[in-house]
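1. I'll drop the sequence and a predicted model, then ask my questions.
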Amino acid sequence: MSMELQLIDTIFFSDKRKNLLLLLKNGPKTIEEIKTRLEVSSSPIMAQIRILLKDGLLVQKGDSYELSVKGKLIVPKMEPLLSTFQVFDENHDYWARQDLRTLPSHLLDRIGELGKCMELVPDKTHIFDYPQEIMDPLYKSKKVMEVSSFFRPGYPGLYLDLAKKGIEVSLVLERPIYRKLVRDYRKGVEEFLNMENTYLFVCDDKIELASSIVTDRFISLSMISKDGRYYNHEMVSFENSALGWGKELFNYYRDMSEQITQI
């Protein structure tokens, strides 16, 4: 086995070693501190410590163990990769269906920031509605930002209602969606634009995903499948790292869009 493969095996093929390395990223620990924090007994964890010492990832100083220079270079790079594994493993079937190339490359590289996600699948009687699981946190949010390339019948009423409750609402829509809103819901669009806590942007470039809603409470992501279809499934996360990721996604499309202040 090459040194590179041996190192990968050492790091990733033992939860005990992986957890120990991540723990020591925050500084040296004694064996008693390690046992307490990882909830392990002496014999099993000492076996893993010996392996990490042998592979040069740890050093012992007095009665404490800490990352070696090599460990300090490698371990911080473990977390993004482990986070990415977690995102894909927990919802494997969903992500396997999606065309991930539709995400901006700098955000796809950091998709692990979505953290713990859950897939929401609408029932047939509410196929075009927002999932009920996100409606309560949606109305408890202070800010709501959505990027969308498709039209939901509930759009006009929902976003007017949110804005009237004092929630800041920002929308980025593809030009055809904006035109449909103006054609079919002109009065509602005018009312929306006349409010102080609303922002509407129109994107002439193609928005490569179905929709993304990000608030100060959650992110909901709905993508286009590899066969070009939209299945109205939402991938939702309440992780803080996911909220930052979602804001970057919103800003990516907002920055290439034109702000609309009046029809």
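-> Structure received.

2. Going by C-alpha atoms from here, please, whenever you check contacts or count neighbours.
-> OK.

3. Give the closest residue to Pro28 in space, chain neighbours not counted.
-> Excluding the flanking residues, the one nearest Pro28 by CA to CA, 6 or more residues apart in numbering is Glu66, at 4.4 Å.

4. That neighbour touches Val59, doesn't it?
-> Yes - judged on CA atoms under 8 Å, Glu66 makes contact with Val59 at a distance of 5.6 Å.

5. So for the two, which sits in the more crowded spot?
-> Of the pair Glu66 and Val59, Glu66 is the one with more neighbours under other CA atoms under 10 Å, namely 23 against 19.

6. SS state for the more buried one?
-> Assigned with DSSP: H, G, I helix; E, B strand; the rest coil, Glu66 falls in the strand class.

7. Relative to Ile260, how far out is it?
-> 56 Å (CA to CA, to the nearest Å).

8. most remote residue from the protein's center?
-> Ranked by distance from the centre of the chain (CA atoms, centre = their mean), the top residue is Gly62, with 41.2 Å.

9. second one coming, line it up with the first:
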Amino acid sequence: MTNVQTKKELSDEYQNVKYILTSGMRTRLLLSIYEESKNLEQLRNELKKPSATILHGLKELENINLIQKVQKHYELTSNGYLLTTNMIKLIENWYSINKSEKFWNNHDLSDIPESLLNNIYLLKDAEYETSTTSDLSNAFNKYIDLISESKELHIILPIYSENHFKHMINLLNENRLQSLELIVNNKILTSIKENPDLEENLIKHEKVRVKCIKHDLKLFLTYSKNFMSLTLFLKDGHYDDSQILIGKDENALRWALNLIQFFPIE
């Protein structure tokens, strides 16, 4: 398939998607019968629309093979189920992006794999925290509070930060942190080893595992059983510790784990 053919087919499909999304009734009908089939009376009571309006929308969806009528009940066809599933995903992605608009809009997203950007809806319940002029350390302090409550941490660390290292070492020495996995590039690992205190209390610590990656990643991800957090780099290349995204639900944790597992270890 050539690039021109791909663009043409995408353009054709866009018209089909537009046909659905530009009609509130067609969209609502698909969402209404997504999980279970319904008859006309149930649809009328739920959508608060007259029968004629609902029947017109149902007929339009039948004509393009997205729904079918089975013994007075309307249900999705296989095509309708697939389309509605992805429509819900699109809506949730849109919601997730808008909810944390400043976070996503201000930062470099180039090191987040496309597959995970496509699943940004998994972070729809994550909370965006930012520092303020009256509290410049708010985001960092939120992060320290989170790691202080964790027994196990997996961290993609793209920066050399003695401030972060100090807190990690304290948690290890106080036996509050039982396991720490650090994923860093060669440059950061070399810098850590050049600091005798860090090499002794971090690299050589029995509870610490250090893994090396080839990439100079522009994302700081922390994952544990209780939370995930993400901080990013600004588009000018500087690390931004003033904004953080924090998720504690199962979907956010799954997204973070997939991100950690995406990058190959040397």
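-> Cool, got the structure. In this text, all values refer to a predicted model and were calculated from it rather than measured experimentally.

10. List the TM-score for the superposed pair.
-> The TM-score (TM-score structural alignment, normalised by the length of structure 1) is 0.76; 250 aligned residues with a CA RMSD of 3.3 Å.

11. how about the counterpart of Leu253 of structure 2 in structure 1, what does it touch?
-> Counting by TM-score structural alignment, Leu253 of structure 2 corresponds to Leu243 in structure 1. Counting by CA atoms under 8 Å, 6 or more residues apart in numbering, Leu243 of structure 1 makes contact with 114, 214-219.

12. could you redo the last one with a cut-off of 10 Å?
-> Contact analysis of Leu243 of structure 1 by CA atoms under 10 Å, 6 or more residues apart in numbering lists 113-114, 213-220, 237, 249.

13. Shouldn't it be within a helix?
-> Yes - counting by three-state DSSP, one finds Leu243 of structure 1 located in a helix.

14. Tell me which stretches of the stretch 101-250 of structure 2 form helices.
-> 101-106, 114-117, 138-148, 162-173, 186-193, 196-198, 250-262 (DSSP state H, counting those that start in this stretch).

15. Can you lay out these as a markdown table showing distance to Lys49 of structure 2?
-> Shown next, in a markdown table, are the helices of the stretch 101-250 of structure 2 (distance: least, CA to CA, whole Å):
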| stretch | distance to Lys49 of structure 2 |
| --- | --- |
| helix 101-106 | 34 |
| helix 114-117 | 37 |
| helix 138-148 | 47 |
| helix 162-173 | 57 |
| helix 186-193 | 62 |
| helix 196-198 | 67 |
| helix 250-262 | 35 |
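
16. for these, which one sits closest to Ile91 of structure 2?
-> The closest of those to Ile91 of structure 2 is helix 114-117. By CA to CA, the value is 14.0 Å.

17. so what secondary structure elements neighbour that closest one?
-> Contacts defined by 3 or more CA pairs under 10 Å, 6 or more residues apart in numbering; DSSP states H and E place helix 114-117 of structure 2 against helix 250-262.

18. Just give me the match in structure 2 for the residue farthest from the centre of structure 1.
-> The alignment partner of Gly62 of structure 1 in structure 2, by TM-score structural alignment, is Gln71.

19. and if you look at Asp227 of structure 1?
-> Under the alignment (TM-score structural alignment), Asp227 of structure 1 pairs with Asp236 of structure 2.

20. which ones are touching that match?
-> Counted by CA under 10 Å, 6+ apart, Asp236 of structure 2 has contacts 106-108.

21. Any of the residues you listed buried? List them.
-> Buried by 16 or more other CA atoms under 10 Å: 107-108, out of the contacts of Asp236 of structure 2.

22. ok, of the contacts of Asp236 of structure 2, which one's closest to Gly57 of structure 2?
-> Gly57 of structure 2 lies nearest to Asn106 out of these, by CA to CA, at 40.7 Å.

23. if I line the two up, what does the closest one land on in structure 1?
-> Matched by TM-score structural alignment, Asn106 of structure 2 corresponds to Arg97 in structure 1.

24. Tyr121 of structure 2 too?
-> With TM-score structural alignment as the criterion, Tyr121 of structure 2 pairs with Gly112.

25. Give the closest residue to its match in space, chain neighbours not counted.
-> Nearest residue to Gly112 of structure 1, sequence neighbours excluded (CA to CA, 6+ apart): Thr84, at 3.8 Å.

26. circling back to that earlier point, tell me the contacts of the residue nearest to Pro28 of structure 1?
-> By CA under 10 Å, 6+ apart, Glu66 of structure 1 lies in contact with 20-21, 23-30, 53, 57-60, 72.

27. now do Lys72 of structure 1
-> Lys72 of structure 1 neighbours (CA under 10 Å, 6+ apart): 21, 24-25, 57-58, 66.

28. now the contacts of Leu243 of structure 1 in a markdown table, with distance to Arg186 of structure 1 and neighbour count?
-> What follows is those, written out as a markdown table (distance: CA to CA, whole Å; neighbours: other CA atoms under 10 Å):
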| residue | distance to Arg186 of structure 1 | neighbour count |
| --- | --- | --- |
| Glu113 | 38 | 24 |
| Leu114 | 36 | 25 |
| Ile213 | 23 | 24 |
| Val214 | 25 | 29 |
| Thr215 | 26 | 24 |
| Asp216 | 29 | 18 |
| Arg217 | 30 | 19 |
| Phe218 | 30 | 20 |
| Ile219 | 28 | 29 |
| Ser220 | 27 | 26 |
| Ser237 | 33 | 23 |
| Leu249 | 28 | 20 |
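
29. Go through the residues you listed and flag which are in strands.
-> 213-215, 219-220, 237 (DSSP state E).

30. In TSV: these, plus distance to Ile167 of structure 1.
-> Listed next are those as TSV, based on distance: CA to CA, whole Å:
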residue	distance to Ile167 of structure 1
Ile213	14
Val214	13
Thr215	10
Ile219	16
Ser220	17
Ser237	20
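
31. Burial check on the nearest residue to His73 of structure 2 once chain neighbours are set aside, number of neighbours?
-> The shortest distance from His73 of structure 2 to any residue other than its chain neighbours is 4.2 Å, reached at Asn39 (CA to CA, 6+ apart). Residues lying near Asn39 of structure 2 (other CA under 10 Å) number 15.

32. Please apply the same query to Lys99 of structure 2.
-> Counted with other CA under 10 Å, Lys99 of structure 2 comes out at 17.
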